[in-house]
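Enquirer: starting from these lines, generate the structure:
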Amino acid sequence: MNHQSFLRLIDPVKDKMFRLALRLLVSKEAAEDATQEVILKLWNRKDKVKDYANIEAFMISVTKNYCLDQLKARSNNNLRIIHTNYDSNELSVHSKAELSDELDQIERIVEMLPEQQKVIFQLRDIEEYDYSEIAEITKMREPAIRVTLSRARKKIKEELLKTHRYGIK
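Expert: Now for the predicted structure:
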C-alpha cells in the first residue's frame, strides 16, 4: 500500500478518530497527539490494515484502545461527552446560557457513568455507530451493548429529572 492509498483509507475516518479521542482524553492537544499516534501505528501496519473486513471499525477500535491506555497511564478518568463546536446565530443569549447549563449538567452526569457506559454512549448516541460496529469496536455482544446503553440513558434521565425536580445543580 502506497502513501496515497493509505491517505484515501484514513481520510474518511480521521475526524471520527479525533472526536472519539477528544471525548476520552478531554484535551484538544492530547486528542490531536493521540490521533497522530494512531495514524502512525496504522501506517506502520499498512500492509495488514487492508486485510480487515471493516477497516473503519478497526481504526476506531485502535483509537479507543490507545486513548484508554493513555488514560490508564495518566490515571485520568475524566471523560467528556460534549460538543464544544455548537454555534447558532438564531439563539438568544439567554437560550445559549440555558443550553450551555444543560450541556454542562449532562456532561457532569455522563462523567459519573462507568467507563464502559461512557464509551458505548459516545459511540452510539454521539458518533451514531450501528450496534454491529460498536460490537466490533468494543468486542462485546450486541445484547450486552443494548443493555449497557439502556442503563447509561436511564441513569442520565434519572439524574436530569432529579435535578429539574429539586433544582439541584
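Enquirer: please count neighbours and contacts with C-alpha atoms only from this point.
Expert: Fine.
Enquirer: please enumerate the helices of the chain.
Expert: 3-25, 28-44, 46-49, 55-74, 93-112, 115-121, 131-138, 142-166 (DSSP state H).
Enquirer: helices and strands around the longest one, which ones?
Expert: Based on contacts counted as 3 or more CA pairs under 8 Å, 6 or more residues apart in numbering; DSSP states H and E, the elements that helix 142-166 packs against are helix 93-112, helix 115-121, helix 131-138.
Enquirer: could you also give me the structure for this next sequence, so I can compare it with the first?
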Amino acid sequence: MDRNEFITIVMPLKDKLYRLAKRILVSKDEAEDAVQEIFMKLWKGKQQIENYKSPEAFAITMTKNYCLDRLKSKQASNLKIVHSNYQTSENIERNIEANDGVELVFQIMETLPEQQKLVLQLRDVEQFEFSEIAKMLESNETAIRVALSRARKTVRDEMIKKYNYGIS
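Expert: Model (predicted):
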C-alpha cells in the first residue's frame, strides 16, 4: 500500500476517530494526541489494513483500545485530576449552552457507564450497524442492543427531568 492509498483510506476517518477519542478521553488535547498516535500506528502497520474487510472498523477498534489504555495508565490519572480542576469554570459555560438539546444529550452521555457511552456514540452518532459495533467492542449483538436501550432510556429520563422540572 502506497502513501496515496493509505491517505485515501484513512484520512476520511479522522473526524470519527477524533469524536470517539474525545468521548472517551474528554480532553480535546488528549483526543487529538490519540488520533495522531493511531494514525502513526496505522501507517506503521499499513500492510495489515489491506487484510481487513473494514479498515474503518479496524481503526475505530484501535482508537477505542488506545483510549481505554490511556485512561488506565497512571499518566491518565494525573490528567483526570488536572481536567477535573479545570472543569468547574467550563461547567458554567456548558450550563449556559445547555439550552441546546443536543448539547444536553452529550452532557448526559458523559455520565453514562463506559460501555453504554461507547455503544450510544457508535450507533447513534457514528451510525454503525449492531454487528459492526459488536465486533469493535468484542461483544455480542444482544449485549450491544441491551446497552444501547439502557443508554437511551437514561438519556430520555434525564431529558424529561430537565425539561419537565417543576411541571406536574
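Enquirer: fetch the TM-score of the aligned pair.
Expert: Scored against TM-score structural alignment, normalised by the length of the second structure, the superposed chains reach a TM-score of 0.78; 149 aligned residues with a CA RMSD of 2.3 Å.
Enquirer: want to throw the helices of the first structure into a markdown table with mean neighbour count?
Expert: Shown next, in a markdown table, are the helices of the first structure (neighbours: other CA atoms under 10 Å):
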| stretch | mean neighbour count |
| --- | --- |
| helix 3-25 | 18 |
| helix 28-44 | 17 |
| helix 46-49 | 15 |
| helix 55-74 | 18 |
| helix 93-112 | 15 |
| helix 115-121 | 20 |
| helix 131-138 | 19 |
| helix 142-166 | 15 |
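Enquirer: what's the burial count for the nearest residue to residue 71 of the first structure once chain neighbours are set aside?
Expert: Nearest in space to residue 71 of the first structure, with sequence neighbours left out and distances taken as CA to CA, 6 or more residues apart in numbering, is residue 77 at 6.3 Å. Burial of residue 77 of the first structure, expressed as a neighbour count using other CA atoms under 10 Å, amounts to 16.
Enquirer: what of residue 51 of the first structure?
Expert: Residue 51 of the first structure is surrounded by 9 other residues when neighbours are defined as other CA under 10 Å.
Enquirer: relative to residue 157 of the first structure, how far out is it?
Expert: Counting by CA to CA, to the nearest Å, the gap between residue 51 of the first structure and residue 157 of the first structure amounts to 41 Å.
Enquirer: ditto for residue 7 of the first structure
Expert: Relative to residue 157 of the first structure, residue 7 of the first structure is positioned 41 Å away (CA to CA).
Enquirer: residue 12 of the first structure pairs with which position in the second structure?
Expert: Aligned by TM-score structural alignment, residue 12 of the first structure pairs with residue 12 of the second structure.
Enquirer: coming back round to it: for residue 2 of the first structure, which of the helices and strands packed on helix 142-166 of the first structure is the nearest?
Expert: Evaluated over these, closeness to residue 2 of the first structure peaks at helix 131-138, with 26.0 Å, by CA to CA.
Enquirer: much appreciated, bye for now.
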